[in-house]
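Sequence below, structure please.
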Amino acid sequence: MSIDSILGDFDLLKPMVMRASAQSGLFDIVASSQLTFDEIVESLDYLDPYTLRLLIQALDEYGYMLIKDDKVLLTELGKTLARNIAFINSVTSRSTASGLFSYAPLALHERLERGANYFELSHKEQYWQLVNRDPNLYASFEQGYSGNFDSDSLLDRAQLTKTDELFKARNILELGSGYGDTAYFILKSGFSGNITVSDLSNRIPVLTAQSRWQDFQGRVYISAIDFFTDPIPHHSTILLDSILADWDDDQCIILFRRIRSAIKENSGKLVISEVTRFSNDDGIDAIGKLTLACAVSGRVRSEEEVENLIRTAGYTKITLAGSSEHRFTLVAY
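Next up, the predicted model:
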């Protein structure tokens, strides 16, 4: 049985589940011995029980694991996949949590025996096009801002409104806006300026489809920007919110230098705010928990580590604007 027949057509959570399982070593542990859920929790003490429960339930749903007589076991599909977990881990480790919707499954399909264009030939479209029109994806977005859980509190976004360099700016450019939740929070909290939300071109349909921007007509702009290749527009403040785990240290330094060139001409500021952990509250959604589990080891950086990267990029003034259990915010000039 080939690996691609095991992986099949990825849905929204499958790449996250595969990534998290490989990173946590869950497949290795279940493959080596028959353990109860409590024993697995004890072995993987760096992941909270809620996250592990989500992983095992998802793997059971996908047919890779099953729970029998209180033991977590691998199915035949799971055993075959476990024998290839090192390969899967090496491929998915090149994509971070925020890129899993587009990059990880595409990479897995492309690098298998079927050839580089296997996915596009099979589905008659690119992977991100398939994802962008998937109703389940939009449903997951809706969960984030429909009041099903208070993500603003869980992610301590209030810290951003207390950062004067951000909240009192004339205009903000947020790079890597994702679904736009941070920009929306800033606007609904009373920010009086304009915000440009930006991400890669495959995310733009997701941003433009949201009706919530109508409350702030004329003040929200949406732009496709590749941080590493496209010119970065001049704004009084450029915001990076919890996206540094997408890149290694060298890539972060390159990005910081490109931003420095963009803000230097108009004496702008770079605001970097990083969520270092999510609340263990069961109220957070499954996608958020699995995203946390998928974070690349070593890339959830401390404020000191991020500050060192900023200095290496040539910034001369860096201040700590806020710090809490779950988030810190730095301002660089």
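
CA only for contacts and neighbour counts going forward, please
Noted.

quick one: the strands in the stretch 51-200 of the chain?
For the stretch 51-200 of the chain, the strands defined by DSSP state E, counting those that start in this stretch occupy 65-68, 71-74, 171-175, 194-199.

Quick one, which of these gets closest to residue 226.
strand 194-199 (6.9 Å; C-alpha to C-alpha).

Go ahead and name everything in contact with the closest one.
Contact partners of strand 194-199, identified using C-alpha atoms under 8 Å, 6 or more residues apart in numbering, comprise 170-178, 180, 183, 204, 219-226.

Sort out for me which of those are in helices.
Among the contacts of strand 194-199, the members falling in helices (DSSP state H) are 183, 204.

Select only the buried ones of the contacts of strand 194-199 in PyMOL?
Selecting only the buried entries of these in PyMOL, with 16 or more other C-alpha atoms under 10 Å as the criterion:
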select buried, resi 171+172+173+174+175+176+177+178+180+183+204+220+222+223+224+225
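
Ok, which of the strands of the stretch 51-200 of the chain comes nearest residue 95?
Using C-alpha to C-alpha as the measure, strand 194-199 is the one of the strands of the stretch 51-200 of the chain that comes nearest residue 95, at 16.0 Å.

Another sequence for comparison is provided below:
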Amino acid sequence: MSSSSDCSGTNVLQESSSSDSKNADLLQEYIHAFIISKVVFSACELNVFDVLAGSEVPLPLTAISELLGTSIRGTEILLDACVGLKLLKADNQNGEVLYKNTELAHRYLRKTSSKSLFSSIIHYSPNVFRKMDLLTDSVKQGIPVCKMQHGNPEDAFFNLYRSEEQMIEFLQCMESSWLLFDKEAVMSAFDLSSFKIICDLGGGTGTLAKVCDAMYPTSSVILYDLPEIIQVTQEHFISKGDNRISFQKGNFFKDPLPDADLFILSRILHDWDDDTCLKLLKKIYMACKPGDGVLIIEMLLNEDRTGPLIAQLTSILMLVVTDGKERTLSAFKTLLETAGFKDIQLGANGKIMEVILARK
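This is a model prediction of the structure:
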């Protein structure tokens, strides 16, 4: 009897010890996560992956250090961390370690890759990472960092649009982020062919306008954005093959909206508080004829707030850099119904970006 009790107690202790170890490992992962981000940012800023891609053979530490113009000590530590993160491969040949890109880095972290996320990373490093240091203050005050630092500017994008260079960097970030989402699947969540004039409000670089133009050749597509955004987009992001897309300059809060059958709001509403979202949705509703609609593309939080984690973390980002947040489907339904919309449907997308269609 005593022996059985001892065994049972030992098993409980072992299970408890195993659970404690897993919990400790998980917390260590969380605590050090910011270091992982900064390793990726720094490696991109130093052009580590482009330098290695430019060589036909793996390179030794000394050669990489010389090409980067960095110290031997710092370069070695950074490269080894990249190996641990599976961004680089290390091969020890006769006592000398040679480094090369993994397929992951080759595909997503080189500047010249067609699937490059380099622009997003270069934008996040100075513009987002540093702001996260003030997350505690944003939680306390409920406002983004820019409003703490710049005396409550008109909106949270004040800093991003101060110069053409910053604007291009931000737009490149938005453009490259679509590589993480299947834009064709997003725009296929509903059959939009019945809408003959489609307007992408705040359409930025025209990513979705181009997809709409390709998928719905019998529809006209309008890209609507601020005058400075339209100018930069036409100069840097639109090719001759996109000549069917028309452009209209304006501020969708202040200026008249185009005549359209469908208005797209892609990753727009998560930038704003409920009152501002409602103001915009009511304006769209008034611009719609019966049967016209609005297509909302956003991440969705689970109704029970259990996830998905990417949406929860993006909501943290919205807290720090905008007035908005990520929302549940029911929250969007409430906003849409209050604005007057009916027949609210969730598209069968199942991706990170979900699609909601509502009609007047």
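
that older thread, dump the strands of the stretch 51-200 of the first structure into a markdown table; add distance to residue 36 of the first structure as well.
Listed next are those as a markdown table, based on distance: least, C-alpha to C-alpha, whole Å:
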| stretch | distance to residue 36 of the first structure |
| --- | --- |
| strand 65-68 | 9 |
| strand 71-74 | 4 |
| strand 171-175 | 43 |
| strand 194-199 | 42 |
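
now for those strands, which one comes closest to residue 31 of the first structure?
Between residue 31 of the first structure and these, the tightest spacing by C-alpha to C-alpha is seen for strand 71-74, at 6.6 Å.

How far off centre is that closest one?
Put simply, strand 71-74 of the first structure sits 29 Å off its chain's centre (C-alpha atoms, centre = their mean, to the nearest Å).

now stretch 188-196 of the second structure
25 Å.

Quick check: the residue nearest the centre of the second structure vs residue 192 of the second structure, distance?
Nearest to the geometric centre of the second structure sits residue 177, at 5.1 Å (C-alpha atoms, centre = their mean). Relative to residue 192 of the second structure, residue 177 of the second structure is positioned 24 Å away (C-alpha to C-alpha, to the nearest Å).

And for residue 134 of the second structure?
Look at residue 134 of the second structure and residue 192 of the second structure: by C-alpha to C-alpha, they are 42 Å apart.

Of the two, which one has the most company?
residue 192 (17 against 14; other C-alpha atoms under 10 Å).

Tell me the counterpart of the more buried one in the first structure.
Correspondence of residue 192 of the second structure to the first structure, assessed by TM-score structural alignment: residue 166.

That match against residue 183, yeah?
No - under the criterion of C-alpha atoms under 8 Å, residue 166 of the first structure is not in contact with residue 183, lying 11.2 Å apart.

about what we covered before: show me the contacts for the closest residue to the match of residue 192 of the second structure other than its chain neighbours.
Leaving out its chain neighbours, the residue that sits closest to residue 166 of the first structure by C-alpha to C-alpha, 6 or more residues apart in numbering is residue 237, at 6.6 Å. Counting by C-alpha under 8 Å, 6+ apart, residue 237 of the first structure touches 165-166, 169, 171-173, 263, 268-271.

would you turn these into TSV with distance to residue 31 of the first structure?
Compiled in TSV, those are given as follows (distance: C-alpha to C-alpha, whole Å):
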residue	distance to residue 31 of the first structure
165	51
166	49
169	54
171	53
172	49
173	47
263	52
268	53
269	50
270	46
271	45
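
From those, pick the one nearest residue 14 of the first structure.
Using C-alpha to C-alpha, those come closest to residue 14 of the first structure at residue 173, 32.0 Å.

Isn't the closest one up against residue 238?
Yes - using C-alpha under 8 Å, residue 173 of the first structure is in contact with residue 238, at 4.8 Å.

The first structure: which residue goes with residue 339 of the second structure?
That one, residue 339 of the second structure, aligns with residue 313 by TM-score structural alignment.

Helices along the stretch 101-250 of the second structure, start to end?
Along the stretch 101-250 of the second structure, the segments classed as helices by DSSP state H, counting those that start in this stretch run 103-108, 118-124, 135-141, 145-149, 164-177, 183-187, 207-215, 227-236.

As JSON lines, these with distance to residue 318 of the second structure would be great.
Listed next are the helices of the stretch 101-250 of the second structure as JSON lines, based on distance: least, C-alpha to C-alpha, whole Å:
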{"stretch": "helix 103-108", "distance to residue 318 of the second structure": "24"}
{"stretch": "helix 118-124", "distance to residue 318 of the second structure": "13"}
{"stretch": "helix 135-141", "distance to residue 318 of the second structure": "10"}
{"stretch": "helix 145-149", "distance to residue 318 of the second structure": "10"}
{"stretch": "helix 164-177", "distance to residue 318 of the second structure": "14"}
{"stretch": "helix 183-187", "distance to residue 318 of the second structure": "22"}
{"stretch": "helix 207-215", "distance to residue 318 of the second structure": "22"}
{"stretch": "helix 227-236", "distance to residue 318 of the second structure": "21"}
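
Which among those is found nearest to residue 329 of the second structure?
helix 183-187 (16.2 Å).

can you give me the offset of that closest one from its chain's centre?
15 Å.

buried residues in that helix?
Here helix 183-187 of the second structure shows 183, 185-187 as buried, counting by 16+ other C-alpha under 10 Å.
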